[in-house]
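Visitor: Got a sequence here, can you build the structure:
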Amino acid sequence: MTTTIIGRIAALLMVAVLGGIIGAAATQRDDPSPLLSALDIGFAQDMSAHHQQAITLSDMLTADAAGDVRALAEQIRFTQLNEIGQMTGWLQLAGAAPSSATPMAWMHGHHDHTMLAAAMPGMATPADLIRLQRATGTANETLYLQLMLRHHQGGIDMAAHAAQHTSTDIVRRAAALMVADQTQEIQIMTIMLTQRRARPLSYP
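Guide: Predicted structure coming up:
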């Protein structure tokens, strides 16, 4: 067999091997399996909406609020905007919608509370938001702290459930960090309310 023929056979074998590799990669790209589980997607969708209200609450804090409350509000805004961005990225990679048609369905049946599946825990009501918008001075910052503290309690329940039940490492780590951050912020808000001779709202 001549060197030329051997070279041609080797080239054909290389093409076949490369074709197999490319074909396998294409098959992997075409795999319809989601990058996230249904629980992960539901958590990302609902927690994004939950976080968005925390940002709305922070926006309603008046400009003359005490410096410590304003600093906390900015910390919450910054953290939760970043987490919304992270969860939006997950949903885009999974080809999932940014919001759920069945809120809280991913958590229904696994939680320890009696809340309805469609209700996100800790969320401020429209009436709460109107009260916050109309409040001024110390009344505004106190109501902000009360609503945000309860909001965090609900967020912790959601994140703790996701951390416990997900099989996706990145989701588990992110959810556990949310629990840790919001637990610390609750401790700070509790102290601030005590300083204002106010108490947390009932939860759930």
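
Visitor: make it CA atoms for all contacts and neighbour counts henceforth
Guide: Will do.

Visitor: any idea how far the residue nearest the centre of the chain lies from Ile21?
Guide: The residue lying closest to the centre of the chain (Cα atoms, centre = their mean) is Met47, at 4.0 Å. According to Cα to Cα, to the nearest Å, Met47 stands 39 Å off from Ile21.

Visitor: Could you also give me the structure for this next sequence, so I can compare it with the first?
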Amino acid sequence: MTPARGLRAAALGALALLLVGAGVLLRPAIIPENHSAPAVLDAVEIGFIQDMTAHHQQALFMVQRLDAAVDPTITQLARQIEDTQRTEIGTMLGWLRLANASPTNPHPMSWMPDADMPAGHDHSGAGGLMPGMATMAELDALSAARGTAAETLFIQLMLRHHAGGVAMAKSADALVASGPVKETARSMITGQSQEAGVLTLLLAQRNAQPLS
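Guide: Now for the predicted structure:
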């Protein structure tokens, strides 16, 4: 290589390095870099999880208020419901932490379309309650009830509670395209529908009717 060619090659190499360096420096201005991660959960998923967590927590309250001396069959079913819903609460709270979302919904049921709401409810629910939720007066009555009266009231309240939970889960299943939240909603539909069947049978055995 002649001295002239050598100088030219060196100059071209230096220019290439300069252009590469300039490109790196200018890249943020020319091609915006997207550093934001995709959302862990969308608005419907967050709203459903927040509301279902509160819904599940009331089911735990009902189990805790049930007279300990009731029929062992009722006690066993109540514990099954408690164990399942406590586990689901833990999972849902974990998802909300990952999404950096509040564990409570400032606008309960706003994610659920009006067409999917159970009859007699709007987005705020009757008295601000979600579908199937018991009132404080009903919870106090359950705490005070004993024996067969406690069994019957617990079954009635939990049956209505499950009906509301299934309605919420079906709506989430329809609105969420795919993913673990959809799978969990479907699991809730199956599990709570099966438990509702058992509750209906137990209620019939006591010659009682479901709550409106």
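
Visitor: before we move on, the earlier item: give me the aligned partner of the residue nearest to the centre of structure 1 over in structure 2.
Guide: Under the alignment (TM-score structural alignment), Met47 of structure 1 maps onto Met52 of structure 2.

Visitor: quick one: contacts for its match?
Guide: Contact partners of Met52 of structure 2, counting by Cα atoms under 8 Å, 6 or more residues apart in numbering, are Gly165, Met168.

Visitor: Could you do His161 of structure 1 as well?
Guide: Met107, His110, His111.

Visitor: In three-state terms, label Met130 of structure 2 for me.
Guide: coil (DSSP: H, G, I helix; E, B strand; the rest coil).

Visitor: against structure 2, where does stretch 129-147 of structure 1 fall?
Guide: Stretch 129-147 of structure 1 maps onto residues 139-157 of structure 2, going by TM-score structural alignment.

Visitor: Please point out which parts of that stretch sit buried.
Guide: The neighbour-count check on stretch 139-157 of structure 2 (16 or more other Cα atoms under 10 Å) flags 139, 141-143, 145-146, 149-157 as buried.

Visitor: And for stretch 62-80 of structure 1?
Guide: Neighbour-count burial for stretch 62-80 of structure 1 [16+ other Cα under 10 Å]: Thr62, Ala65, Val69, Arg70, Leu72, Ala73, Ile76, Arg77, Gln80.

Visitor: Tell me which residue of structure 2 lines up with the third one.
Guide: Read that as Val69 of structure 1. Aligned partner of Val69 of structure 1 by TM-score structural alignment: Ile74.

Visitor: what helices or strands is the helix or strand hosting its match leaning on?
Guide: Ile74 of structure 2 belongs to helix 72-98 when assigned by DSSP states H and E. Applying 3 or more Cα pairs under 8 Å, 6 or more residues apart in numbering; DSSP states H and E, one finds that helix 72-98 of structure 2 contacts helix 43-65.

Visitor: post-alignment, the helix it packs on versus structure 1, mean distance?
Guide: Taking mean Cα distance after the TM-score superposition for structure 1, the mean distance separating helix 43-65 of structure 2 from the aligned residues in structure 1 is 0.3 Å.

Visitor: If I take that helix and helix 72-98, what angle do their directions form?
Guide: Put simply, helix 43-65 of structure 2 runs at 150 degrees to helix 72-98, going by axes from the mean of the first three to the mean of the last three Cα atoms, to 10 degrees.

Visitor: Flag every buried residue along helix 43-65 of structure 2.
Guide: Judged by neighbour count using 16+ other Cα under 10 Å, the buried positions of helix 43-65 of structure 2 are 44-56, 58-60, 62-63, 65.

Visitor: For it, what is the distance to the chain centroid?
Guide: On the basis of Cα atoms, centre = their mean, to the nearest Å, helix 43-65 of structure 2 sits 8 Å off its chain's mean C-alpha point.
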